[in-house]
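>>> got a predicted structure plus its sequence, pasted below:
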Amino acid sequence: VMPQLGVAYTPTPKLSEAAEDAPLKELAEAEPRDVPSAFAEMFAPKPLDVAFASDATAKAAGVAKVTAEKATTTTTATATATTTQAEAVAAAPAYTPSFKSGSESEGKQRTWTVTWTEVMDNGATKVVTRTRGVTADGSVEFEETTWEASDAFSFKQLGAIKLGRTSSGAAWRESWCETLDTDADSGVAGAMKVHREAEKWGSAGAGGREWYETWRQTDHSDGRCIRSAYKMGKLADGEHAEYGHANEWHEKWGEEWPRECGPNGAFKWFDRWANTHGEGARKWGESWEEKHGLYAPDGLAARRMGEAWEADCWGNETYKKTWGESHFDGGVHKYGGDTRGAGWDVTEGSGEHPWYEGRPHHGGWQGALNHSPFLLGVERRGDRLRDATGSGGGGWDAL
């Protein structure tokens, strides 16, 4: 049974490569404020259970146990209880270990590494390397998984996941992934896209300080770019926040640009909120959005609007302020007000429109490719055809 975060324990100096990564689907469907707790449950390292050369008997037994478990879990639905281990492995080409190795570094740490090749759902071939380890004193366990994947057509992917925990209950996880693939949603033959995402999470243990952040960006070969981020942090349970500061805070933002050969424009939004705990607890936040050019509604050149609010610990709103600006040829309409009686609604003549970043600072599609030399360098592999929703071919001509 995996030790719970925040409960002191002494890690065993034993290692195993048989740790399946939990699916990300639950995180994708979780509300933002639920994500950190989901990470705590899903990505804390599994107990390590294969010994080293210092315990040769246990090591041999552990490796045999892991191999047998893999053979059992990878048998096909038609395999019977009498299927031999060799037959089971042969029937499951999606998981093919290519080597295993264990090492001991005197006075430092022990590690166990395994590399295997598997076939992804889209038919691409994926080469994975996983290293698990524990420090010499057993106080820190860690795991690192890296992979690269590609098919015979246009799909390429690089990624990594690092996680660990300490005997005091602290835990952490970080991951990143970048993918080059055909842009099936564009409806244009040969269209491509590069998607990048990264996540970090850390916790001092159950009830302790915690933080989380994630970032995503997709660049399309026609110049479109969409990116967003979310961050949160919180103090330990019962920890008193300094005056003017919060016990828990959240922040989200997003940006979007249109294709390069069409009308110009940009869309940006921002949202953050925080709250304190205990006697006199309160909540507050603010949000705004800017729509320029192509994204501006009703034929406007630009529209900017936002709000700020405060509430008590029961969620009753105690203050709210809203504001907006509608820019059109020849002027700007400014309006707003708050719950304390302030208000304004004026139109000013001006021939100038607000400045905005017309293109992403990294340089659009060509910049995305320039930022991904290792991704582009992944060797094409495999002769499997892509499925109907992601058929390959032709996409590489775009590069």
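Sure thing, it's come through.
>>> rest of the way, CA atoms for contacts and neighbours
Noted.
>>> just the helices in the protein please.
25-29, 35-42, 56-73, 85-90, 364-370, 373-376 (DSSP state H).
>>> which parts of the second one are buried?
I take that to be helix 35-42. Neighbour-count burial for helix 35-42 flags 35, 36, 39, 40, 42 (criterion: 16 or more other C-alpha atoms under 10 Å).
>>> other SSEs contacting it?
helix 25-29, strand 192-203, strand 210-220 (3 or more C-alpha pairs under 8 Å, 6 or more residues apart in numbering; DSSP states H and E).
>>> okay, these in TSV with distance to residue 372 and mean neighbour count next?
TSV is the format used below for the helices and strands packed on helix 35-42 (distance: least, C-alpha to C-alpha, whole Å; neighbours: other C-alpha atoms under 10 Å):
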stretch	distance to residue 372	mean neighbour count
helix 25-29	25	12
strand 192-203	9	21
strand 210-220	12	21
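>>> need the helices of the chain in CSV with distance to residue 133, can you?
Formatted as CSV, these follow (distance: least, C-alpha to C-alpha, whole Å):
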stretch, distance to residue 133
helix 25-29, 26
helix 35-42, 19
helix 56-73, 15
helix 85-90, 26
helix 364-370, 35
helix 373-376, 27
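>>> what is the neighbour count of the nearest residue to residue 309 once chain neighbours are set aside?
Nearest non-adjacent residue to residue 309, counting by C-alpha to C-alpha, 6 or more residues apart in numbering: residue 320, 4.3 Å away. Neighbour count for residue 320, taken as other C-alpha atoms under 10 Å: 17.
>>> for residue 320, what are its contacts?
307, 308, 309, 310, 338, 339 (C-alpha atoms under 8 Å, 6 or more residues apart in numbering).
>>> so what's residue 113 up against?
If you count contacts by C-alpha under 8 Å, 6+ apart, then residue 113 has 17, 100, 101, 102, 129, 130, 131, 132 around it.
>>> how near is it to residue 337?
62 Å (C-alpha to C-alpha, to the nearest Å).
>>> run through the strands of the stretch 101-250 of the chain in chain order.
Secondary structure of the stretch 101-250 of the chain (DSSP state E, counting those that start in this stretch): strands at 109-119, 125-135, 140-150, 156-166, 171-182, 192-203, 210-220, 225-234, 248-257.
>>> these into JSON lines, with extra columns for distance to residue 65?
Below are those laid out as JSON lines (distance: least, C-alpha to C-alpha, whole Å):
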{"stretch": "strand 109-119", "distance to residue 65": "15"}
{"stretch": "strand 125-135", "distance to residue 65": "17"}
{"stretch": "strand 140-150", "distance to residue 65": "20"}
{"stretch": "strand 156-166", "distance to residue 65": "24"}
{"stretch": "strand 171-182", "distance to residue 65": "27"}
{"stretch": "strand 192-203", "distance to residue 65": "32"}
{"stretch": "strand 210-220", "distance to residue 65": "36"}
{"stretch": "strand 225-234", "distance to residue 65": "41"}
{"stretch": "strand 248-257", "distance to residue 65": "44"}
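>>> ok, structure two:
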Amino acid sequence: MAANLTVPPSFGLPPSNVRRKILIRSSDCMIKCCCSGKTIRIRKIGHGSGRKVRIQAAPALPFASSQSLMSSRQEKFFPRCTPKNSGPQFRDTPPKRDTGIANEKDWGISLNEHVNESGVNVDGSTWYRESGEDFGENGLRCRWTKMGGQSHDGLSEWKETWWEKSDWSGYKELGVEKSGRNSEGDSWWETWREVLYQDEWSNLARIERSAQKQAKSGVENAGWYENWWEKYDAKGWTEKGAHKYGRLNEQSWWEKWGEHYDGRGSVLKWTDKWAETELGTRWGDKWEEKFFAGIGSRQGETWHVSPAGEHWSRTWGEEHFGNGKVHKYGKSTAGESWDIVVDEETYYEAEPHYGWADVVGDSSQLLSIQPQEKPPGVYPYFDFGSTASPTLPKDDDDDDDDPSPP
């Protein structure tokens, strides 16, 4: 299967462009985050802390391709549920790259009651579907459904596990894990998890979502890995981030970014991306911004190293004083330098595009999970660490089949 990945170009973005733009990434669940993929301009409306903003799209800064690393004959997974008394359809398509954390409705989690069935399809492939319910301390209840199958020759295989969990402390969890391989030797694994709990320090409700995805090519030295996370609380505290890695034969690249909103107007955003080839060429770009009530700073660096060891870099910074004055400074190894104070509006985001109200509205299945009935006089203890990982059935050969990060 042919790889379809574009290696990122050099990040020679002039400081005049870098200074005024915030990189935002838009995922499948409509979360707009500070990452590559779309460059937007944030313009403050009116006066004050800068909480009201206007967003205007601008050309994107290329880094890694948004296309799938290993494109397949099929663009999407087959439907996850099939008519009664028929087996689940075969999946042989790796997950797509750069999709972030999808909403729970896009995963189609449907937990079957007391199912234990298997069969053989017309083409000779086999399938199975099982469900169960496990119980633990503190009223822990875990409902799960497993399904999977193999091609007639055993070269292709897929597995999926869906689950929901709850306990007497109010903890709720919804999740899915998938893995597979196809006849071309491609292998993949992904998991998604969404949890609700009460923070033991602030006593505030929190919702956290995470996703990990990885895939390997069976015909090339190629693969990719992504780790995404989002955290929200009922007072507006929000944290989002992602770590990504990819490789295509002699070329590799990495990307990390993060956002943090304290719910009171303070915001921190950063991103760091770099790439290299086996010949010794390396390049990268990074920036960071911190703001509160119109006062803050930005700084960044773009750099490049040649195979001969020649190094070029440009660093830049901004200090925003909140009175319409901005101190701009920077220099490069090519002899550029500037240090000026200008009259300029301050552009930044004080609140996330996707926050607590949005995630609550998109978590109806998580919120509807019903815990076991608590006996009179029983008080739950709060130990979220013991319930963070689902108690799920494990196949004997899982360790051999699940691919490792590339």
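Sure, I can see it. As the structure is a prediction and not an experimental result, all values here were calculated from the model.
>>> superposed, what's their TM-score?
With the length set by TM-score structural alignment, normalised by the length of structure 1, the two chains reach a TM-score of 0.62; 269 aligned residues with a C-alpha RMSD of 2.5 Å.
>>> could the helices and strands packed on helix 35-42 of structure 1 go into TSV alongside distance to residue 284 of structure 1?
As requested, the helices and strands packed on helix 35-42 of structure 1 are exported to TSV (distance: least, C-alpha to C-alpha, whole Å):
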stretch	distance to residue 284 of structure 1
helix 25-29	25
strand 192-203	24
strand 210-220	19
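>>> these: which one's closest to residue 268 of structure 1?
strand 210-220 (13.7 Å; C-alpha to C-alpha).
>>> by how much does that closest one deviate from structure 2 on average?
Comparison of strand 210-220 of structure 1 with structure 2 after fitting gives an average deviation of 1.0 Å (mean C-alpha distance after the TM-score superposition for structure 1).
>>> and the spatially most central residue of structure 2, how far is that from residue 288 of structure 2?
Per C-alpha atoms, centre = their mean, the C-alpha nearest to the average position across structure 2 is that of residue 228, at 2.5 Å. Counting by C-alpha to C-alpha, the gap from residue 228 of structure 2 to residue 288 of structure 2 is 19 Å.
>>> also residue 198 of structure 2?
31 Å.
>>> and for residue 128 of structure 2, the neighbour number?
18.
>>> now the corresponding residue of structure 2 for residue 381 of structure 1, nearest residue through space, not along the chain?
The alignment partner of residue 381 of structure 1 in structure 2, by TM-score structural alignment, is residue 372. Spatial nearest neighbour of residue 372 of structure 2, excluding adjacent residues (C-alpha to C-alpha, 6+ apart): residue 139 at 6.2 Å.
>>> not counting sequence-adjacent ones, nearest residue to residue 284 of structure 1?
Using C-alpha to C-alpha, 6+ apart, the closest residue to residue 284 of structure 1 is residue 310 (4.2 Å).
>>> against residue 196 of structure 2, how distant is the residue mapped onto that neighbour from structure 2?
The alignment partner of residue 310 of structure 1 in structure 2, by TM-score structural alignment, is residue 304. In this view, residue 304 of structure 2 and residue 196 of structure 2 are 44 Å apart by C-alpha to C-alpha.
>>> and which of the buried residues of helix 35-42 of structure 1 is nearest to residue 248 of structure 1?
residue 36 (12.4 Å).
>>> quick one: contacts for the closest one?
Here residue 36 of structure 1 is in contact with 201, 210, 211, 212 (criterion: C-alpha under 8 Å, 6+ apart).
>>> and it, what's its match in structure 2?
Under TM-score structural alignment, residue 36 of structure 1 pairs with no residue in structure 2.
>>> any idea how far residue 285 of structure 1 is from residue 275 of structure 1?
Distance of residue 275 of structure 1 to residue 285 of structure 1, given as C-alpha to C-alpha: 9 Å.
>>> sorry, slip of the keys, the one I care about is residue 389 of structure 1.
42 Å.
>>> neighbour count winner among these two?
residue 285 (18 against 9).
>>> name the nearest residue to the more buried one, ignoring sequence neighbours.
With sequence-adjacent residues excluded and distances taken as C-alpha to C-alpha, 6+ apart, residue 285 of structure 1 is closest to residue 273, at 3.9 Å.
>>> and the one you found? What does it align with in structure 2?
Counting by TM-score structural alignment, the partner of residue 273 of structure 1 is residue 274.
>>> now residue 113 of structure 1
Checking TM-score structural alignment: residue 113 of structure 1 goes with residue 129.
>>> what sits closest to that match if chain neighbours are left out?
Spatial nearest neighbour of residue 129 of structure 2, excluding adjacent residues (C-alpha to C-alpha, 6+ apart): residue 147 at 4.2 Å.
>>> structure 1: which residue goes with that neighbour?
So, by TM-score structural alignment, residue 147 of structure 2 is matched to residue 131.
>>> check residue 168 of structure 2 too.
Residue 168 of structure 2 maps onto residue 152 in structure 1, by TM-score structural alignment.
>>> isn't that match right up against residue 384?
Yes: between residue 152 of structure 1 and residue 384 a contact is recorded at 7.2 Å, counting by C-alpha atoms under 8 Å.
>>> compare the two and say which is more crowded by neighbours.
Neighbour count, other C-alpha under 10 Å: between residue 152 of structure 1 and residue 384, residue 152 has more, with 19 against 14.
>>> next up, the contacts around that one.
124, 380, 381, 382, 383, 384, 385.
>>> so can I have a markdown table of those showing distance to residue 250 of structure 1?
Listed next are the contacts of residue 152 of structure 1 as a markdown table, based on distance: C-alpha to C-alpha, whole Å:
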| residue | distance to residue 250 of structure 1 |
| --- | --- |
| 124 | 37 |
| 380 | 41 |
| 381 | 42 |
| 382 | 43 |
| 383 | 46 |
| 384 | 44 |
| 385 | 43 |
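>>> which of the residues you listed are buried?
124, 380, 381, 382, 385.
>>> going by distance to residue 364 of structure 1, which of those residues wins?
Among those, and counting by C-alpha to C-alpha, the member closest to residue 364 of structure 1 is residue 380, at 24.8 Å.
>>> from memory that closest one sits against residue 150, does it?
Yes: when contacts are counted by C-alpha under 8 Å, residue 380 of structure 1 is listed as touching residue 150 (5.5 Å).
>>> roughly how far does residue 198 of structure 2 sit from residue 382 of structure 2?
9 Å.
>>> cool, residue 319 of structure 2 as well?
Using C-alpha to C-alpha, we find residue 319 of structure 2 at a distance of 44 Å from residue 382 of structure 2.
>>> give me the neighbour count for residue 322 of structure 1.
Residues contacting residue 322 of structure 1 under the criterion other C-alpha under 10 Å number 18.
>>> trace it over to structure 2, please.
Residue correspondence to structure 2 (TM-score structural alignment): residue 322 of structure 1 is matched to residue 315.
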